[in-house]
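Undergrad: sequence-free structure coming up:
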């Protein structure tokens, strides 16, 4: 099943955004001194991680080309309460066209899931993001959830079309150490 797949950013806009971000990160010294390197098997690519205010940023730098290939930010969700906020994040990514469909975003999401984060999709997705979530669902448990009133209710792996189209319905990937029963009981104990 697919949620709302209707986001499409223009490649030139993404590349200009990445170029400007790369310049700011280099000028501030943040890339060199404010990040930790995540070990990967990607040649010529450096994955740099930083945390700020509970949000995790992973910047992917192409050292051979001297460019920022893209980034993923694992945002906190204002829709959840303090207890769930410790382990739930909503990832948002931007990668230049030349770096899409190369497994880079997959590696970044896999890193977050291995850290024990549970990932919740946005209300709307791009076709590429939807494909990424479906691919990750082959290796990680994917459930659908309803988010409202600072509570997350598990809807199950399969949902009907009407539920799928609701803006409160999101996909949930369970991170390392989580199963459906643990998630459901933790979410149920988490009041607003």
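TA: Structure received. Computed from a prediction, not measured in an experiment: that's the story for all the values here. Numbering: from 1, shown residues only.
Undergrad: okay, CA-based contacts and neighbour counts for the rest of this
TA: OK.
Undergrad: After the longest helix along the chain, which helix or strand is next?
TA: When the chain is scanned for its longest helix (criterion: DSSP state H), the result is helix 11-28. Downstream of helix 11-28, the next assigned helix or strand under DSSP states H and E is helix 30-33.
Undergrad: Need the residues that contact that next one.
TA: 25, 26, 48 (C-alpha atoms under 8 Å, 6 or more residues apart in numbering).
Undergrad: Got a quick PyMOL command for the buried subset of those?
TA: Command for PyMOL that selects the buried part of the contacts of helix 30-33, burial taken from 16 or more other C-alpha atoms under 10 Å:
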select buried, resi 25+48
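Undergrad: Tabulate the contacts of helix 30-33 in a markdown table, adding columns for distance to residue 90.
TA: Listed next are the contacts of helix 30-33 as a markdown table, based on distance: C-alpha to C-alpha, whole Å:
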| residue | distance to residue 90 |
| --- | --- |
| 25 | 22 |
| 26 | 26 |
| 48 | 19 |
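Undergrad: For the most centrally placed residue in the chain, which non-adjacent residue is spatially closest?
TA: In the chain, the centroid-proximal residue (C-alpha atoms, centre = their mean) is residue 91; its distance is 2.1 Å. Distances taken as C-alpha to C-alpha, 6 or more residues apart in numbering place residue 74 nearest to residue 91, at 4.2 Å, with adjacent residues excluded.
Undergrad: Comparison target, given below:
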């Protein structure tokens, strides 16, 4: 989880209810708990999910599903790299998992960032219980190379090019590899 800047969530929350603001009137989606609602927007191929705590009239946090400049166009059409920011009081409550699951359940595959905090690593491990998980490397030509379902701790896992891949609903490894021309040798 990335640290929050003071006042960041409060400012975003105000914009959600400010007529004329680009965050006003966003598509709303339910979340895993009726206390929360998700405000969803897309801009330049990236997705933004703002999690509102309706009961307390505040923003609990948000997730950005980034495009990856490190991958080729075929892969870019099928994967996003999520990064979440949640207020401390809302961490470890399943919010980020629920947001990621909505995207995975829509058939989008998720690719981890180059570095993960211990909390993010735990989140991905929990998601890997429900979604097909693999490790990949991003090659110099921006293509993916399959490393396997597990990689040894240390040298391979610590390389910036090594990422974790969660396949969205409806994807199997073979079909994903063919769609993005991933090397599975």
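TA: Alright, I've got the coordinates. Owing to the predicted nature of the structure, the values given are computational and were not obtained by experimental measurement.
Undergrad: TM-score of the superposition?
TA: TM-score of the superposed chains, computed with TM-score structural alignment, normalised by the length of the second structure, equals 0.88; 180 aligned residues with a C-alpha RMSD of 2.0 Å.
Undergrad: before we move on, the earlier item: to which residue of the second structure is the residue nearest to residue 91 of the first structure aligned?
TA: Mapped onto the second structure by TM-score structural alignment, residue 74 of the first structure lines up with residue 65.
Undergrad: Could you check how far that match is from residue 99 of the second structure?
TA: 10 Å (C-alpha to C-alpha, to the nearest Å).
Undergrad: Distance of the residue nearest to the centre of the first structure relative to residue 69 of the first structure?
TA: 17 Å.
Undergrad: what's the closest non-adjacent residue to the aligned partner of residue 143 of the second structure in the first structure?
TA: Counting by TM-score structural alignment, residue 143 of the second structure lines up with residue 151 in the first structure. Nearest residue to residue 151 of the first structure in three dimensions, chain neighbours excluded: residue 80, at 5.9 Å (C-alpha to C-alpha, 6+ apart).
Undergrad: Report whether the expected contact of the one you found with residue 120 is present.
TA: No - using C-alpha atoms under 8 Å, residue 80 of the first structure makes no contact with residue 120, being 11.0 Å away.
Undergrad: What ranges does the first structure have for its helices?
TA: Remark: helices assigned in the first structure by DSSP H are 11-28, 30-33, 82-85, 104-114, 127-136, 161-165, 180-189.
Undergrad: what range in the second structure does the fifth one sit on?
TA: Counterpart in the second structure of helix 127-136 of the first structure, with TM-score structural alignment as the criterion, is residues 118-127.
Undergrad: Mind listing what's buried along that stretch?
TA: Counting neighbours by 16+ other C-alpha under 10 Å, one finds that the buried residues in stretch 118-127 of the second structure are 120, 123, 124, 127.
Undergrad: same question, stretch 106-121 of the second structure
TA: Within stretch 106-121 of the second structure, the residues scored as buried using 16+ other C-alpha under 10 Å are 107, 108, 109, 110, 111, 112, 113, 120.
Undergrad: re earlier: what about the match of residue 74 of the first structure, how many neighbours?
TA: Look at residue 65 of the second structure: counted by other C-alpha atoms under 10 Å, it has 22 neighbours.
Undergrad: Same question for residue 150 of the first structure.
TA: For residue 150 of the first structure, using other C-alpha under 10 Å, the count is 15.
Undergrad: sorry, back to before: who are the contact partners of the residue nearest to residue 151 of the first structure?
TA: So residue 80 of the first structure contacts 147, 149, 150, 151, 152, 192 (C-alpha under 8 Å, 6+ apart).
Undergrad: again, only using 10 Å
TA: Applying C-alpha atoms under 10 Å, 6 or more residues apart in numbering, we find residue 80 of the first structure in contact with 86, 88-89, 147-152, 187, 190-192.
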